[in-house]
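S.K.: no FASTA, just this:
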């Protein structure tokens, strides 16, 4: 499992209905993408849920590197680059994934928490704690799913969760889910990834 996200930060006075309309127009394009666990089309609006920015920031969980590479190099990503410029694409190696008690409900909100693995920390212990945190998030009321991943170039953990309601029980940056493409979500491996 691989996690991926890019952020397109937009001007403070940007009409975010443009992003909503874009997702309504093209969001279905990945609904059957081979190798994709899910893509959450995410948006933050300045002043909503404490966001300091307007931002379009899709988050992906990939079952296969082939699927991810097909998206990045085979044309899927080019449309975004044509519309907004080519953003930095962050990638993390999957540590854990769990379905939540609200797994069958539509995801309305997402929460992403990025945290460093401190210098001197035992990396394996930090990874095990992220696995436990994923399981704790998944059993909270309203959780659709939860995942943890790590970027070993930056020694950064990311905890990501989808929620059925507007009041997620998680800490981090809160995003509105505009669409969820989940062609292979059922195939995402559960629990610890090693």
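M.R.: Okay, I see it. Everything numeric in this text was worked out from a predicted model, so none of it was measured.
S.K.: When you work out contacts or count neighbours from here on, use the C-alpha atoms and nothing else.
M.R.: Noted.
S.K.: Tell me, how many residues neighbour the residue lying closest to residue 184 once chain neighbours are set aside?
M.R.: Counting by CA to CA, 6 or more residues apart in numbering, residue 37 is the residue found nearest to residue 184 once chain neighbours are left out, at 4.3 Å. Taking other CA atoms under 10 Å as the criterion, the count of residues near residue 37 is 25.
S.K.: And for the one 5 residues further on?
M.R.: For residue 42, the neighbour count with other CA under 10 Å is 26.
S.K.: Likewise for residue 171?
M.R.: What residue 171 shows, counting by other CA under 10 Å, is a neighbour count of 13.
S.K.: for comparison:
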């Protein structure tokens, strides 16, 4: 599996209806994309849920590198770069994916929590702790799914949780989910990925 996300931060007075219309028109194009576990079309709006910015920040969990590469080097991502410029793409190695208690529900909200992994920390303990956190969080009422992953270049951990209702208060950035493409969600490896 591969997790990735890019963020397009927009001006404070940007009409987020443009992003909503874009997702409404194009979101379905990845609903059957080979190799894609899920793509959550995430937005933050300035002044909503404590967000300081307007931002479009989709999050992907890929089953295959081939699917991810086909997207990044294909017309879909090129269309985004033509319209907004080429964003930095963050990439993490998933440690675990847990389907939530509401796995079949359409996600309405998401929370992303990023944190550094301190020098000197036992990595096996970090991985086990992240997996345990994902397992617990996935059992909370309304959880659609939880992925935990690590960027070993910057030693950063990320947790993304998807929710069928308003996200519970937890640390991290809160997002609205405009659409969720899930062509191969049923093929995602459940639990520990190491």
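M.R.: Received it, and whenever you're ready, just let me know what you need. Quantities reported herein were computed from a predicted structural model and do not represent experimental measurements.
S.K.: circling back to that earlier point, next, the residue nearest to residue 184 of structure 1: secondary structure please.
M.R.: Per DSSP: H, G, I helix; E, B strand; the rest coil, the local secondary structure of residue 37 of structure 1 is strand.
S.K.: so what corresponds to it in structure 2?
M.R.: Aligning on TM-score structural alignment places residue 37 of structure 1 opposite residue 37 in structure 2.
S.K.: shouldn't its match be in contact with residue 190?
M.R.: No. Using CA atoms under 8 Å, residue 37 of structure 2 makes no contact with residue 190, being 11.6 Å away.
S.K.: thinking again about what came up before, shouldn't the residue nearest to residue 184 of structure 1 be in contact with residue 189?
M.R.: No. In this structure, residue 37 of structure 1 is not within contact of residue 189 by CA under 8 Å, at 9.6 Å.
S.K.: Just want the most central residue of structure 2.
M.R.: Centroid-nearest residue in structure 2, with CA atoms, centre = their mean: residue 59, separated by 2.9 Å.
S.K.: quick one: contacts for that residue?
M.R.: 3-6, 39-42 (CA atoms under 8 Å, 6 or more residues apart in numbering).
S.K.: Of the residues you listed, which are still contacts in structure 1?
M.R.: Mapping the contacts of residue 59 of structure 2 onto structure 1 (both residues aligned by TM-score structural alignment, their matches' CA atoms under 8 Å) leaves 3-6, 39-42 still in contact.
S.K.: Sort out for me which of these are in helices.
M.R.: Within those, no residue falls in helices by DSSP state H.
S.K.: ranges for the strands of structure 2?
M.R.: Taking DSSP state E as the criterion, structure 2 carries its strands at 2-6, 8-10, 36-44, 54-56, 59-62, 89-99, 109-116, 143-151, 156-163, 173-181, 191-192.
S.K.: I'd like the distance from the last one to the chain centre, please.
M.R.: What that stands for is strand 191-192 of structure 2. In terms of CA atoms, centre = their mean, to the nearest Å, the centre of strand 191-192 of structure 2 is found 17 Å from the chain centre.
S.K.: counterpart of residue 27 of structure 2 in structure 1?
M.R.: Using TM-score structural alignment, residue 27 of structure 2 sits opposite residue 27 in structure 1.
S.K.: tell me the contacts of the residue nearest to that match when sequence neighbours are not counted?
M.R.: For residue 27 of structure 1, ignoring the flanking residues on the chain, the nearest one in space by CA to CA, 6+ apart is residue 179 at 6.5 Å. By CA under 8 Å, 6+ apart, the residues touching residue 179 of structure 1 are 23-24, 27, 40-42.
S.K.: mind redoing it with 10 Å?
M.R.: By CA atoms under 10 Å, 6 or more residues apart in numbering, the contact set of residue 179 of structure 1 is 20, 23-24, 27-28, 31, 39-42, 58, 106-108.
S.K.: Quick one: map the residue nearest to the centre of structure 2 onto structure 1.
M.R.: Match for residue 59 of structure 2 (TM-score structural alignment): residue 59.
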